[in-house]
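J.: Model the structure of this input:
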Amino acid sequence: MRITVEELLQRYAAGERDFVGIVLVPCANLSDANLSSANLSKASLREIDLSRANLERANLEETDLSFSSLVKANLRQANLKGALLQETALADTIFEEANLRNAEIALCSMVRTNFRGAVLDNTSFTECICRDTIWCDGGIINDPIN
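T.: Prediction:
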């Protein structure tokens, strides 16, 4: 189902949290949006600005976040199982205790990204650059991940 950002925000404000499989208009701006606990599984969020968005505990399972911005976004305890993040901006992004099992993360620059306590089983990292990135065990990574 294709919906606009305005419709998504109106429905969210009205208490709806289930947006499974939605397709948002590319280049839409959801920066600073509060989408905590929203069900956005299997959605297409390609080319969406989610900078500073609150996606805490959101269900983003199998969601396509490619070419989007998650700069300073809060994805604490979010479910990103099987999600696709290709060329996604991940500076200062919080993935603490998030489930990224089977996610595909490619060509991303991860600067001060926080994965502390995240589940990264079978997560694919391809040609990602890390700087001051906090890994799931609390260690700091400053090297490329291939």
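J.: Please count neighbours and contacts with C-alpha atoms only from this point.
T.: Fine.
J.: now for the helix or strand containing Gln10, which elements pack on it?
T.: For Gln10, the host element (DSSP states H and E) is helix 5-13. The contact analysis (3 or more Cα pairs under 8 Å, 6 or more residues apart in numbering; DSSP states H and E) places helix 5-13 against no helix or strand.
J.: Tell me how many other residues crowd Cys128.
T.: By the criterion of other Cα atoms under 10 Å, Cys128 has 17 neighbours.
J.: ok, now which ones touch it?
T.: For Cys128, the contact set (Cα atoms under 8 Å, 6 or more residues apart in numbering) comprises Ile105, Ala106, Leu107, Cys108, Ser109, Met110, Pro144, Ile145, Asn146.
J.: likewise Leu120?
T.: Counting by Cα under 8 Å, 6+ apart, Leu120 has contacts Asn99, Leu100, Arg101, Asn102, Cys136.
J.: which ones are touching the last one?
T.: Cys136 makes contact with Glu96, Asn114, Phe115, Arg116, Gly117, Ala118, Val119, Leu120 under the criterion Cα under 8 Å, 6+ apart.
J.: now swap in the second one and tell me
T.: Contact analysis of Leu100 by Cα under 8 Å, 6+ apart lists Asn79, Leu80, Lys81, Gly82, Ala83, Ala118, Val119, Leu120, Asp121, Thr123.
J.: Could you also give me the structure for this second sequence? I'd like to compare it with the first:
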Amino acid sequence: MTAEELIIRYAAGERNFAGITLSTYDIEKGDFRGISLQGINLRGADLSEAPLHGVDLTDADLTGVILESASLEGAILRKAKLYSANLFCCCLVEADLTDAIMSRMNATCANFRGARLPSYGFERAILIEADFRNVSIPRYLICRGNNLIWDTTMPDGTIEKFPSLLNTGVNDASKEEERGLCLIPSAYILSLISGYFLPSIFS
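T.: I've put the predicted structure just below:
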């Protein structure tokens, strides 16, 4: 499907685009910037490198979506389902992710600077080299829930350097400095990542 066709079909009332793939060529031709795609179903879609600046994806189903190197700067993703999404090198600067579901996402090298994140955080997410400077949630909501932390930049600009799984309770703010840091061998990381997500996103 081309980007132009997706936009036309959405405007005509269609909402289910599960599993679509947009080629880099088609993405570069399409202009998604600032358009409304509220409630769209893009489960498992490949939107790598898509220019989605300011797009409104409120309540969108983005389960398992591939957004590698995509730009969602200033995008609206309120209540969006990003469960098991691939956000590798994705730009989410100042995006609004209020009440979004982000557990089990791969946010390796993702940029969340200044983003509004879910007030309850997320769990079992891969956050290697992710940037959370100036986000709306405190450090302890990032360092919890078996999230994989490694060279991860925290809201205050400090960096968690060593690979670790962090498992602090969501209401355990008073124990932020005792948040159950568990250093794990680097050799274990790759095998851990490969099994971090559920095998099926369509069930």
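J.: So after superposing, what's the score?
T.: Between these two chains, after superposing, the TM-score reads 0.82 (TM-score structural alignment, normalised by the length of structure 1); 143 aligned residues with a Cα RMSD of 2.9 Å.
J.: Now do the strands in structure 2.
T.: 126-128, 147-150, 152-153, 159-160, 164-166, 182-183 (DSSP state E).
J.: Figure out which of the ones you listed is closest to Ile137 of structure 2.
T.: strand 152-153 (13.2 Å; Cα to Cα).
J.: Tell me the spacing between the spatially most central residue of structure 2 and Ile7 of structure 2.
T.: In structure 2, the residue lying closest to the centroid (Cα atoms, centre = their mean) is Leu87, at 5.0 Å. Distance from Leu87 of structure 2 to Ile7 of structure 2, counting by Cα to Cα, to the nearest Å: 22 Å.
J.: Please apply the same query to Ser23 of structure 2.
T.: 15 Å.
J.: Count the residues that sit near whichever residue in structure 2 pairs up with Leu90 of structure 1.
T.: Under the alignment (TM-score structural alignment), Leu90 of structure 1 maps onto Leu97 of structure 2. By other Cα under 10 Å, 27 other residues sit near Leu97 of structure 2.
J.: With Ser194 of structure 2 instead?
T.: The local packing of Ser194 of structure 2 (other Cα under 10 Å) involves 8 other residues.
J.: now swap in Ala187 of structure 2 and tell me
T.: Ala187 of structure 2 has 8 neighbouring residues, counting by other Cα under 10 Å.
J.: give me every residue that touches it.
T.: Contacts of Ala187 of structure 2 by Cα under 8 Å, 6+ apart: none found.
J.: how close does it get to Arg124 of structure 2?
T.: 19 Å.
J.: before we move on, what about Asn147 of structure 2?
T.: For Asn147 of structure 2 relative to Arg124 of structure 2 (Cα to Cα), the value is 4 Å.
J.: Neighbour count: those two, which is higher?
T.: Using other Cα under 10 Å as the criterion, Asn147 of structure 2 and Arg124 rank with Asn147 on top: 24 against 21.
J.: so that one touches Cys182, yeah?
T.: No: using Cα atoms under 8 Å, Asn147 of structure 2 makes no contact with Cys182, being 11.0 Å away.
J.: what residues do these two have in common as contacts?
T.: Counting by Cα under 8 Å, 6+ apart, the shared contacts of Asn147 of structure 2 and Cys182 are Leu165, Leu166.
J.: Now do the buried residues in stretch 61-71 of structure 1.
T.: Using 16 or more other Cα atoms under 10 Å as the test for burial, stretch 61-71 of structure 1 gives Glu61, Glu62, Thr63, Asp64, Leu65, Ser66, Phe67, Ser68, Ser69, Leu70, Val71.
J.: same thing with stretch 137-146 of structure 1?
T.: The neighbour-count check on stretch 137-146 of structure 1 (16+ other Cα under 10 Å) flags Ile140, Ile141 as buried.
J.: now the helices: where do they sit in structure 2?
T.: For structure 2, the helices defined by DSSP state H cover 3-11, 24-29, 139-142, 186-194.
J.: what's the closest of the ones you listed to Ala45 of structure 2?
T.: Nearest of the helices of structure 2 to Ala45 of structure 2, taken as Cα to Cα: helix 3-11 at 11.9 Å.
J.: Give me the contacts around that closest one.
T.: Leu22, Asp26, Ile27, Lys29, Gly30, Asp31, Phe32, Leu37.
J.: Check the alignment and tell me where the residue nearest to the centre of structure 2 lands in structure 1.
T.: For Leu87 of structure 2, the residue aligned by TM-score structural alignment is Leu80.
J.: any idea how far that match is from Met1 of structure 1?
T.: The gap separating Leu80 of structure 1 from Met1 of structure 1 is 20 Å, by Cα to Cα.
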